[in-house]
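Colleague: Below is the sequence, then the predicted model.
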Amino acid sequence: MKPFDNTFDNEPVALRRAALIAGWGLFFMTLFALYAIYFIFQTLILPEEIEMTIENIRANELQFRIGIGCYLVVIVLDVLVAWALYVFLKPINRDISLLAAWFRLVYSGIYAVALTHYFNVLQLLDSTDYIPLLEMDGVKAKTMLSLQAFNDTWAIGFVFFGLHIAFLGYLAFKSAYVPKILGILLILAGLSYLIDYFARFLFPENPLPVSTYFGWGELIFMFWLLFKGSKIVHYETT
């Protein structure tokens, strides 16, 4: 066994701190995202019911805005997690860790762009109050297009997210202080996202829900960061 040296500014402390920041960031990100998706947007947005969706959003505008706010919190936490994971994994390979961080940051940027489509929905529905000549059919069509544009833009971001997770898996697998099984699970999760979202664009009529079965690597990694990664003291050299 070989103790860490001080190459990275008291490395054990820095790694434990980065693990906690990344773990808690992922934890709260998950809570905010799940609340927004399942308790707000899935109850308001009914893809097959345009008029009901518009009525739901107009009648629950504050709830819709809270959902947007939750997504904004997720984006901020994504940036924080990208930095923390870079710090946590840079002793393995600084360049690849930086590349993985950049992939997550690009994903976060695309996510933010996607979110502007939800703001467009609010603007469209508000416009009917002071532009009475605007045809309602046009408002309905533009509203549903904006809602779909959010999903499509976010889907592009998931390609970069998949690359981020796959590179995390590679770094974890090569690491002497992260269990190799976590690296394998992360690689599988990253590849599953890539398969899912490339298939979404290439074969939109036949989606492949691969990530439903193999996309749990980051969630498992989150718990490991909180309960094990935050207690790193030393590692074995090969």
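Modeller: In hand now; what should we look at? This one's a predicted model, so the numbers in the text were calculated from it and none came from an experiment.
Colleague: going forward, measure contacts and count neighbours with C-alpha atoms only.
Modeller: Noted.
Colleague: which parts of the longest helix anywhere in the chain are buried?
Modeller: The single longest helix within the chain, with elements called by DSSP state H, is helix 136-174. If you call a residue buried by 16 or more other CA atoms under 10 Å, then helix 136-174 has these buried ones: 139-140, 142-144, 146-151, 153-174.
Colleague: And here is the other one:
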Amino acid sequence: MNKDISLSKAAIIAGIGLLIMTLTVPFAEFKIIPDLVSPDSASETAANITNNIFIFNLAIFLIFITIVADIIVAWALYVFLKPVNKSISLLTAWFRLLYTGVYLVAVTNLIKVFTLTKGESYFLINSPEEISEFVLFYIKSYKYEWFFGLVLFGLYLILLGFLVLKARYVPNIMGWLLIIAGLGYVIGHLKVFLFPELNTSFSMYTAMGELVFMLWLLIKGSRLKELQID
């Protein structure tokens, strides 16, 4: 029988999953959707999406890839950090999966927007203005639900950083970077619900800790030998 997956392979899988997300998330969340949405104009938003439905559907597909990658990364990092503490590693993985579940629920709002653009007969009782308002409502619901999920993601990163600090085969700096990134996510997205006037521009810099960890997994983690944790 084959042994469990090695640390180096788990690091590579996690690193590749994170790399995929660095390509899908910015394109979908920070390019396509913002370009199509006009927060103060429901009619303009609806028209933009209807006239660029392929691009809008591409964003949904990219988010789907992100969600699949999230699940794979949760598993790979569980395997990678299981030697540190199996129970806490499992709890940490569940936090990422919980965030992924919230993200998936949020995406259903985008699918509802797609349905509205199809102009099915059961929507004909509504005026175009009302349908446009529905479109903008679902877009905003998607964003707020995703932001709520990102608070959970921040807690996940804090737990992950704690585990990394305990891992003798990972530099301590990686753990601190992940904890700082996690705090940035928690504070930056709780702001939306609790502290709307709070300046959290710093969170765009704290999130860089994830990228550093991804690079370490791909470059250094891929060379780990099992003997290092014996």
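Modeller: Great, that's in hand. Model, not experiment: these values are computed from the prediction.
Colleague: overall similarity of the pair, as a TM-score.
Modeller: The TM-score (TM-score structural alignment, normalised by the length of the second structure) is 0.92; 228 aligned residues with a CA RMSD of 1.9 Å.
Colleague: rewinding a little: could you tell me where the helix or strand following the longest helix of the first structure falls in the second structure?
Modeller: Counting by DSSP states H and E, the next helix or strand C-terminal to helix 136-174 of the first structure is helix 180-202. Under TM-score structural alignment, the match for helix 180-202 of the first structure in the second structure covers residues 172-194.
Colleague: other SSEs contacting the longest helix of the first structure?
Modeller: Judged by 3 or more CA pairs under 8 Å, 6 or more residues apart in numbering; DSSP states H and E, the packing partners of helix 136-174 of the first structure are helix 50-59, helix 94-127, helix 180-202.
Colleague: That helix vs the second structure, mean deviation?
Modeller: For helix 136-174 of the first structure, the mean deviation from the second structure after alignment is 0.9 Å (mean CA distance after the TM-score superposition for the first structure).
Colleague: And that helix, how far out from the chain middle?
Modeller: What separates the centre of helix 136-174 of the first structure from the centre of its chain is 9 Å, taken as CA atoms, centre = their mean, to the nearest Å.
Colleague: Nearest spatial neighbour of residue 178 of the second structure, chain-adjacent residues omitted?
Modeller: Nearest residue to residue 178 of the second structure, sequence neighbours excluded (CA to CA, 6 or more residues apart in numbering): residue 161, at 4.8 Å.
Colleague: Mind telling me what that neighbour corresponds to in the first structure?
Modeller: Match for residue 161 of the second structure (TM-score structural alignment): residue 169.
Colleague: residues touching the residue nearest to residue 178 of the second structure, list them.
Modeller: Contact analysis of residue 161 of the second structure by CA atoms under 8 Å, 6 or more residues apart in numbering lists 174, 175, 176, 177, 178, 179.
Colleague: ok, now residue 100 of the second structure?
Modeller: 67, 70, 71, 149.
Colleague: which stretch of helix or strand covers the counterpart of residue 66 of the second structure in the first structure?
Modeller: Mapped onto the first structure by TM-score structural alignment, residue 66 of the second structure lines up with residue 74. Per DSSP H and E, residue 74 of the first structure falls inside helix 61-89.
Colleague: hmm, back to that, neighbours around the match of residue 66 of the second structure, how many?
Modeller: Residue 74 of the first structure has 23 neighbouring residues, counting by other CA atoms under 10 Å.
Colleague: which SS state does the nearest residue to it once chain neighbours are set aside fall under?
Modeller: Using CA to CA, 6+ apart and skipping the chain neighbours, the partner closest in space to residue 74 of the first structure is residue 29 (5.0 Å). Classification of residue 29 of the first structure using DSSP: H, G, I helix; E, B strand; the rest coil returns helix.
Colleague: any idea what residue 29 of the first structure aligns with in the second structure?
Modeller: The alignment partner of residue 29 of the first structure in the second structure, by TM-score structural alignment, is residue 21.
Colleague: and the gap between the residue mapped onto residue 133 of the second structure from the first structure and residue 50 of the first structure?
Modeller: Here residue 133 of the second structure is matched to residue 141 in the first structure, going by TM-score structural alignment. In this view, residue 141 of the first structure and residue 50 of the first structure are 8 Å apart by CA to CA, to the nearest Å.
Colleague: Then residue 209 of the first structure?
Modeller: In terms of CA to CA, residue 209 of the first structure sits 26 Å off from residue 50 of the first structure.
Colleague: My read is that residue 26 of the first structure contacts residue 80, right?
Modeller: No: taking contacts as CA atoms under 8 Å, residue 26 of the first structure lies outside contact range of residue 80: 9.4 Å.
Colleague: Give me the more crowded residue out of the two.
Modeller: Neighbours per residue, other CA under 10 Å: of residue 26 of the first structure and residue 80, the larger number sits with residue 26, 23 against 16.
Colleague: Who are the contact partners of the more buried one?
Modeller: For residue 26 of the first structure, counting by CA under 8 Å, 6+ apart, the contacting residues are 77, 78, 81, 219, 222.
Colleague: Tell me the buried residues within these.
Modeller: Buried, going by 16+ other CA under 10 Å: 77, 78, 81, 222, out of the contacts of residue 26 of the first structure.
Colleague: now the contacts of residue 161 of the second structure as JSON lines including neighbour count and distance to residue 117 of the second structure?
Modeller: Shown next, in JSON lines, are the contacts of residue 161 of the second structure (neighbours: other CA atoms under 10 Å; distance: CA to CA, whole Å):
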{"residue": "174", "neighbour count": "21", "distance to residue 117 of the second structure": "45"}
{"residue": "175", "neighbour count": "24", "distance to residue 117 of the second structure": "45"}
{"residue": "176", "neighbour count": "18", "distance to residue 117 of the second structure": "46"}
{"residue": "177", "neighbour count": "22", "distance to residue 117 of the second structure": "43"}
{"residue": "178", "neighbour count": "29", "distance to residue 117 of the second structure": "40"}
{"residue": "179", "neighbour count": "27", "distance to residue 117 of the second structure": "42"}
